[in-house]
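S.K.: got a sequence here, can you build the structure:
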Amino acid sequence: MNLRKTGAAAALVAVLALTASACGDDDGDSGSSGSGDGGKKITVGIKYDQPGIGLKEPDGSFSGMDVEVAKYVAKELGYDEKNIEFKETKSADRETALQNGDVDFIVASYSINDERKQKVDFAGPYFLAHQDLLIRADDNIAAGEDLNGKKLCSVTGSTSAQNVKTKIAPEAQLVERGGYSECISALQSKVVDALTTDNSILAGYAAQDQYKGKFKLAGLSLSNENYGIGTKKGSELTAKINTALEKMVDDGTWQKVMDETFGPANYQFEPAPAIGQLK
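M.R.: Sure thing, here's the model as predicted:
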């Protein structure tokens, strides 16, 4: 009888250990997992090819406004910088990445609009940009209507080109590329006449050493682009990220990040927008 009781007790301990282990693997809404050093991990979607916004440097590090915003938010959520995993999230893949749980949140020049809000949630906005054109330095496009009959490059999944086509220059010829670097190459080789996206992104490219003097911004404000942080639909992270963004503005970090990011490009950015208010 004692042997039976001892065996039963051992089996119970084993079951409880397995149950505790299974529960310990579930980190809840954040989608993070434990790391070998005891720290929590979080995966953040960013762009890899946008100077000044989100750029993967040759040494493997990351730079840009969105990177710094992501680091600040992650810290406020309780994650050390060393436990942030940055994952490239191209424009066309952002909603899918959130819906599939591939990333916990996305900071990737992600403009808030009604169509996207049907698929994902947004914290913010944390930045206000305006759609503009990048053109060759010896060209001149004085108004959006001047794009009629011209070839206009944009990145697949971006709303910028469609905005031009439907609202501004219906006879513009749209050319889509997988990334902004490809559009820049097409512009430089005169395959296209202009690249359209947010002025914050275009300013970063124009300021790069290899492009100085070759391109310029047309100086048009074709739309308002309210950058938000994308989260999975219904995620509890959204409210927490909003709190972090408000703190970032209040403690002066937001202004410092923007000055350091855009100062070299002489880009005059808008003041920090109020959370939940779109322009």
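
S.K.: from here on, contacts and neighbour counts on C-alpha atoms
M.R.: OK.

S.K.: what about residue 214, how many neighbours?
M.R.: Neighbours of residue 214 under the rule other CA atoms under 10 Å: 12.

S.K.: with residue 200 instead?
M.R.: Neighbour count for residue 200, taken as other CA under 10 Å: 25.

S.K.: nearest residue to it in space, please, no chain neighbours.
M.R.: Using CA to CA, 6 or more residues apart in numbering and skipping residues adjacent in sequence, the residue nearest residue 200 is residue 129, 6.2 Å away.

S.K.: could you check how many residues crowd around that neighbour?
M.R.: Counted with other CA under 10 Å, residues neighbouring residue 129 total 20.

S.K.: so where do the helices sit in the stretch 101-250 of the chain?
M.R.: For the stretch 101-250 of the chain, the helices defined by DSSP state H, counting those that start in this stretch occupy 114-117, 160-163, 180-188, 199-206, 237-250.

S.K.: nearest to residue 133, of those?
M.R.: helix 199-206 (7.4 Å; CA to CA).

S.K.: list the contacts of that closest one.
M.R.: Residues external to helix 199-206 that are found in contact with it (CA atoms under 8 Å, 6 or more residues apart in numbering): 50-53, 129-134, 211-217, 262, 265, 267, 269.

S.K.: from residue 60, how far out is the most centrally placed residue in the chain?
M.R.: In the chain, the centroid-proximal residue (CA atoms, centre = their mean) is residue 108; its distance is 0.9 Å. Distance, residue 108 to residue 60, by CA to CA, to the nearest Å: 18 Å.

S.K.: here's the other one to compare against:
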Amino acid sequence: MWASIVIRLCALSASLSLLVACASPETTETLARAYPETTTMGLLQLEGSMTIAVPSDAAPLGFVGRGGEPRGMTVELGRYVARTLDVTPEFISMPADEVVTAVDNAEADIAFTIAPLSEEAVRVAEHSFTSPYLIAHQRLLVHAGDSADEVEDLAGHSVCSFLDPSTGIDLSSINDDVEIVNAASIRECVSSLRTRETQVATASDARLAGMMRALNRHAAGPRWTITGDQLTTEGYAAAVISGSPAWLNFVNSALARAEDEGVWGAAYERFVEPYLGPQDPPEISTEGAAALYPNLDEQV
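M.R.: Next up, the predicted model:
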């Protein structure tokens, strides 16, 4: 008798396992549904809208269009998250280094940041991060007429450096014949490159793309190009308020669905690929991206 029961249970278990294996994680319960009003998703559906903070000065990821409207890859991803919840997206644009404060101050429900994930960043109490929506690398921006392609070729060059201190590499540690000019903004680098005060820029390639876009827009002769080895790897993620794991899981699932449905690919191809070339969606978790930059102060 017990043998018969065990055999039946094993057969049932095998059947269930097969069904689970054949089903994708989201097919049994669609993201696009009505949520209880006790959840963040339900409250947003009740309001009929959600507020999305995006950078205003980080083209092509987030910028202000000619008509004053927000544009960029982050805008397209934000629209998709709102559409998945069946609510209207309301965007607020602000400088990239202030975007995350919109979530901290309850001004936005989600914020697409351009700050690299690190162990220190993900431990901030006020907000939580999704998995990365983009992977970037520190590289070089050089004039097409310059023969320099790598850091080793930059002897005698002045380099405008716009780096996050927790993730960036000082090029003078690789080539001590390089003069480093630190900049507080992308605009500073663009200005110094235009006047030839500096001849090269270094930053994450996602930020170099913004410089390249600004410089090439009015270039009369040889244009600017992103080149060189990938000196670092860093992930950019969206932020949501801490203490709402269900909301974080929803946004993560929506962004994953955006990849599956080609929304991520279309947004990347439209806004980013002209500067950085083809790229697949990130395959790294929040924790994995943060672990690339551990908190060295806590290491023994």
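
S.K.: the residue nearest to residue 200 of structure 1 matches what in structure 2?
M.R.: Under the alignment (TM-score structural alignment), residue 129 of structure 1 maps onto residue 136 of structure 2.

S.K.: go on, residue 99 of structure 1?
M.R.: The equivalent of residue 99 of structure 1 in structure 2 is residue 104 (alignment by TM-score structural alignment).

S.K.: just checking, what packs against the helix or strand where residue 274 of structure 2 lies?
M.R.: Secondary structure assignment for residue 274 of structure 2, by DSSP states H and E: helix 273-276. Contacting helix 273-276 of structure 2 under the criterion 3 or more CA pairs under 8 Å, 6 or more residues apart in numbering; DSSP states H and E are the following elements: helix 205-217.

S.K.: now the helix it packs on: buried residues?
M.R.: 205, 206, 207, 208, 209, 210, 211, 212, 213, 214, 215 (16 or more other CA atoms under 10 Å).

S.K.: next SSE downstream of the one helix or strand residue 10 of structure 2 maps to?
M.R.: Here residue 10 of structure 2, judged by DSSP H and E, is contained in helix 2-22. The C-terminal neighbour of helix 2-22 of structure 2 among helices and strands, as given by DSSP H and E, is helix 40-47.

S.K.: chain center to that following helix: distance?
M.R.: Relative to its parent chain, helix 40-47 of structure 2 has a centroid offset of 25 Å by CA atoms, centre = their mean, to the nearest Å.

S.K.: and stretch 63-80 of structure 1, by the same measure?
M.R.: For stretch 63-80 of structure 1 - counting by CA atoms, centre = their mean - the centre lies 12 Å from the chain centre.

S.K.: so what touches that stretch?
M.R.: By CA under 8 Å, 6+ apart, the surrounding residues in contact with stretch 63-80 of structure 1 are 39-42, 44, 46, 50-57, 81, 84, 107-109, 240-241, 244-245, 248, 254, 257-258, 261.

S.K.: which among these count as buried?
M.R.: 40-42, 44, 46, 50-56, 84, 107-109, 241, 244-245, 248, 254, 257-258, 261.

S.K.: which position in structure 2 aligns with residue 110 of structure 1?
M.R.: For residue 110 of structure 1, the residue aligned by TM-score structural alignment is residue 115.

S.K.: who touches the counterpart of residue 268 of structure 1 in structure 2 in this structure?
M.R.: In structure 2, residue 268 of structure 1 lines up with residue 277, judged by TM-score structural alignment. For residue 277 of structure 2, no contacting residues are found, by CA under 8 Å, 6+ apart.

S.K.: what is the neighbour count of residue 249 of structure 1?
M.R.: Residue 249 of structure 1 has 16 neighbours, counted by other CA under 10 Å.

S.K.: who's in contact with it?
M.R.: For residue 249 of structure 1, counting by CA under 8 Å, 6+ apart, the contacting residues are 255, 272.

S.K.: how close does it get to residue 5 of structure 1?
M.R.: Taking CA to CA as the measure, residue 249 of structure 1 falls 63 Å from residue 5 of structure 1.

S.K.: with residue 189 of structure 1 instead?
M.R.: 82 Å.
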